[in-house]
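Visitor: Have a look; sequence and predicted model below, questions after that.
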Amino acid sequence: MLRLSSALFLLWASTLVLLSSARPLSQLGGVKIFVRDEATTYDASDFDVLFQGNQDFRDDVDPQLLKDLAEHGQEPPFLFIGCSDSRVSEGTVFNAEPGTLFTQRNIANRFSREDLNARSAVAYGVEDLHVKHIIVMGHYGCGGVAASVASPPAQPWDEATAAVQQWIAPIRTVYQSSEREEVVALRNANQGQTNVPAPKLHDPGFRALVEENVKNTVQALATDTIVVESYLNATGKSHPFYIHGWVYDIENGQVKDLGVSVGPPGHH
């Protein structure tokens, strides 16, 4: 059952939506955007699990911890770069308290110079928060990595398909160029097929590609100018940071260190 505060919130939200029914919020490219109409009703009980979870969290968390974080700010030791997959929530996987992990997540835990969101998170993490470790964590069964093995959808692409396919294109490059034995075997098995399916969860080549994608992200991070400049500044100081590549097994919850950690000169 929802607590009173949650129920009141839902009542307020539902009332607000009803009052806003069929009124355009904005007009983009000639398309009217509406808050709600009779065809877009939703069941408020959809949110029960979230509000109950929030109440459970509030019952269990140390209130002084929250107060201290609010008053004194955050000093997380870890910057976490992971996948957006709902099965790989870093707070859950590590049973971490608030203030532990500064987080950036996207499809297939990628990092690139073109992604200002990820780069700004890294810049803030290393320069302002002085994190000690950047953890890149992929996971077996990653949908983004699987899609980079499968044949792309037939063109023309709509906007949604184009966005996903452009995002995973660098992983396709890793798949096509990797010399790792398991990935080569997967490539050879798919060679000549007109419509290559996504690999199965336990396919050795798929699992290896997940790991190679993590290593590629570690390499991209370690050579990014933001990190290189921070490395140079960190040398000889008390706050050097390190980059690590890990992978998470969604079947058993285990985290595996891939052994590809890097750090600033003189601090390996």
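Guide: Okay, I see it.

Visitor: Every contact and neighbour count from this point should use C-alpha atoms.
Guide: Fine.

Visitor: All the helices of the stretch 151-268 of the chain, in order from the start?
Guide: Secondary structure of the stretch 151-268 of the chain by DSSP state H, counting those that start in this stretch: the helices cover 159-177, 181-190, 204-222, 225-234.

Visitor: Packed most tightly, which of those helices would that be?
Guide: Most buried of those by mean neighbour count (mean count of other Cα atoms under 10 Å) is helix 204-222; its value is a mean of 22.

Visitor: quick one on the thing from earlier: could you export the helices of the stretch 151-268 of the chain as JSON lines, including distance to Lys256?
Guide: Converted to JSON lines, the helices of the stretch 151-268 of the chain look like this (distance: least, Cα to Cα, whole Å):
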{"stretch": "helix 159-177", "distance to Lys256": "21"}
{"stretch": "helix 181-190", "distance to Lys256": "18"}
{"stretch": "helix 204-222", "distance to Lys256": "10"}
{"stretch": "helix 225-234", "distance to Lys256": "24"}
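
Visitor: try this one next to it:
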Amino acid sequence: MNDLQPLIDNNARWADATVARDPEFFKRLQRQQAPEYLWIGCSDSRVPANEIVGMAPGELFVHRNVANVVPHSDVNCQSVIQFAVDALKIKHIMVVGHYGCAGVQMALEGRRSQGVADYWLGHIRDVASRYKPLLEAEPDARHRASLLVELNVLEQAINVSHSAVVQDAWARGQQLSVHGWVYSLGDGRVRQLGLSAEGPEAVKGLREMALERILEARSRHRATAQTARSGA
């Protein structure tokens, strides 16, 4: 038996249902790709980019890797950014992490995969090292992990903002913004981290401003949770 046959069958049903709803759908899709957004997210199977933001094929350009890391040395990710910005003229780049990220958890705990992923997760261990005092101040392991998810998004969004492609686009006046988001597996909601850059001037002080907003939001969340427990 072909173990992949259920996937082929699902595809046939999806294609038929799509044509039934919109007979011109695939004809339009063939003619052009004109997304305004680039989603840089985690490869986690529970985080389907298009579905999360309710977009159809052709409306969202997507790059995914383990723990949504954007190193300047990764030619794969950088080429996606370059194609999205220079060829597709996208207007927004969203770096999207998610709570419960296994890659972030491994980096935080210092666990090893005994493979090449250990080198990749070194980027997140660097983030954890940069913010070690903040992480150690968190009351429990779950809060430390969620904070590192947010800090990783912050640092990767800054990497995007400093990339040659984005800097060149801003220099020539191209409309382009970089954003930091986190997705919650618990309720399916995307949270904006208060991190957006629309030009080189906006990048100055971005880390400090975004970090302040992240910590303020976490403080409000703890206060709300404490009030709820007290009233229970």
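Guide: Alright, I've got the coordinates. Since this is a predicted model, take the numbers as computed values, not measurements.

Visitor: one step back: can you tell me which of the helices of the stretch 151-268 of structure 1 is nearest to Ser45 of structure 1?
Guide: helix 159-177 (28.9 Å; Cα to Cα).

Visitor: Contacts made by that closest one with the rest, please.
Guide: Here helix 159-177 of structure 1 makes contact (Cα atoms under 8 Å, 6 or more residues apart in numbering) with 108, 144-145, 147-149, 152-153, 183, 187, 209, 212-213, 216.

Visitor: which of those sit farthest apart?
Guide: Within the contacts of helix 159-177 of structure 1, Pro153 and Asn216 form the most distant pair, 24.8 Å apart (Cα to Cα).

Visitor: how about the longest helix along structure 2: buried residues?
Guide: Criterion DSSP state H: the longest helix present in structure 2 is helix 206-231. For helix 206-231 of structure 2, burial by neighbour count (16 or more other Cα atoms under 10 Å) applies to 206-207, 210-211, 214.

Visitor: Nearest the middle, which residue of structure 2 would you pick?
Guide: Nearest to the mean C-alpha position of structure 2, counting by Cα atoms, centre = their mean, stands Val96 at 1.6 Å.

Visitor: My guess is it contacts Asn152. True?
Guide: No. With contact defined as Cα atoms under 8 Å, Val96 of structure 2 and Asn152 do not form a contacting pair (9.7 Å).

Visitor: Which residues are in contact with each of those two?
Guide: Common contact partners of Val96 of structure 2 and Asn152 (Cα under 8 Å, 6+ apart): none.

Visitor: Relative to Glu251 of structure 1, how far out is Phe47 of structure 1?
Guide: Separation of Phe47 of structure 1 from Glu251 of structure 1 (Cα to Cα, to the nearest Å): 27 Å.

Visitor: So these two - more neighbours on which side?
Guide: Using other Cα atoms under 10 Å as the criterion, Phe47 of structure 1 and Glu251 rank with Phe47 on top: 13 against 10.

Visitor: my read is the more buried one is in a strand, agree?
Guide: No. The assignment for Phe47 of structure 1 by DSSP: H, G, I helix; E, B strand; the rest coil gives helix, which leaves it out of any strand.

Visitor: Roughly how far does the counterpart of it in structure 2 sit from Val182 of structure 2?
Guide: In structure 2, Phe47 of structure 1 lines up with Gln5, judged by TM-score structural alignment. Distance, Gln5 of structure 2 to Val182 of structure 2, by Cα to Cα: 34 Å.

Visitor: do the same with Trp39 of structure 2
Guide: Distance, Trp39 of structure 2 to Val182 of structure 2, using Cα to Cα: 12 Å.

Visitor: Could you pull out the residues contacting both of these two?
Guide: In contact with both Trp39 of structure 2 and Val182: Val96, using Cα under 8 Å, 6+ apart.

Visitor: before we move on, the earlier item: ok, the aligned partner of the residue nearest to the centre of structure 2 in structure 1 - contacts?
Guide: Using TM-score structural alignment as the criterion, Val96 of structure 2 maps onto Met137 of structure 1. Going by Cα under 8 Å, 6+ apart, Met137 of structure 1 touches 80-83, 109, 214, 245-248.

Visitor: Superpose on structure 2 and give me the mean offset of the host helix or strand of Asp59 of structure 1.
Guide: Using DSSP states H and E, Asp59 of structure 1 sits in helix 48-60. Following the fit onto structure 2, the mean deviation recorded for helix 48-60 of structure 1 is 3.0 Å by mean Cα distance after the TM-score superposition for structure 1.

Visitor: and the next helix or strand after that helix, how far out from the chain's middle?
Guide: The first helix or strand that comes after helix 48-60 of structure 1 along the chain, using DSSP H and E, is helix 63-72. For helix 63-72 of structure 1, the separation from the chain centroid amounts to 26 Å (computed by Cα atoms, centre = their mean, to the nearest Å).

Visitor: quick one: contacts of helix 63-72 of structure 1?
Guide: By Cα under 8 Å, 6+ apart, helix 63-72 of structure 1 touches 98-99.

Visitor: my guess is Arg119 of structure 1 meets Gln104, correct?
Guide: No. Counting by Cα under 8 Å, Arg119 of structure 1 does not reach Gln104; the two are 9.5 Å apart.

Visitor: show me what contacts the corresponding residue of structure 2 for Glu211 of structure 1?
Guide: The alignment partner of Glu211 of structure 1 in structure 2, by TM-score structural alignment, is Glu150. Going by Cα under 8 Å, 6+ apart, Glu150 of structure 2 touches 97, 182, 193, 214.

Visitor: No further queries at this time; thank you.
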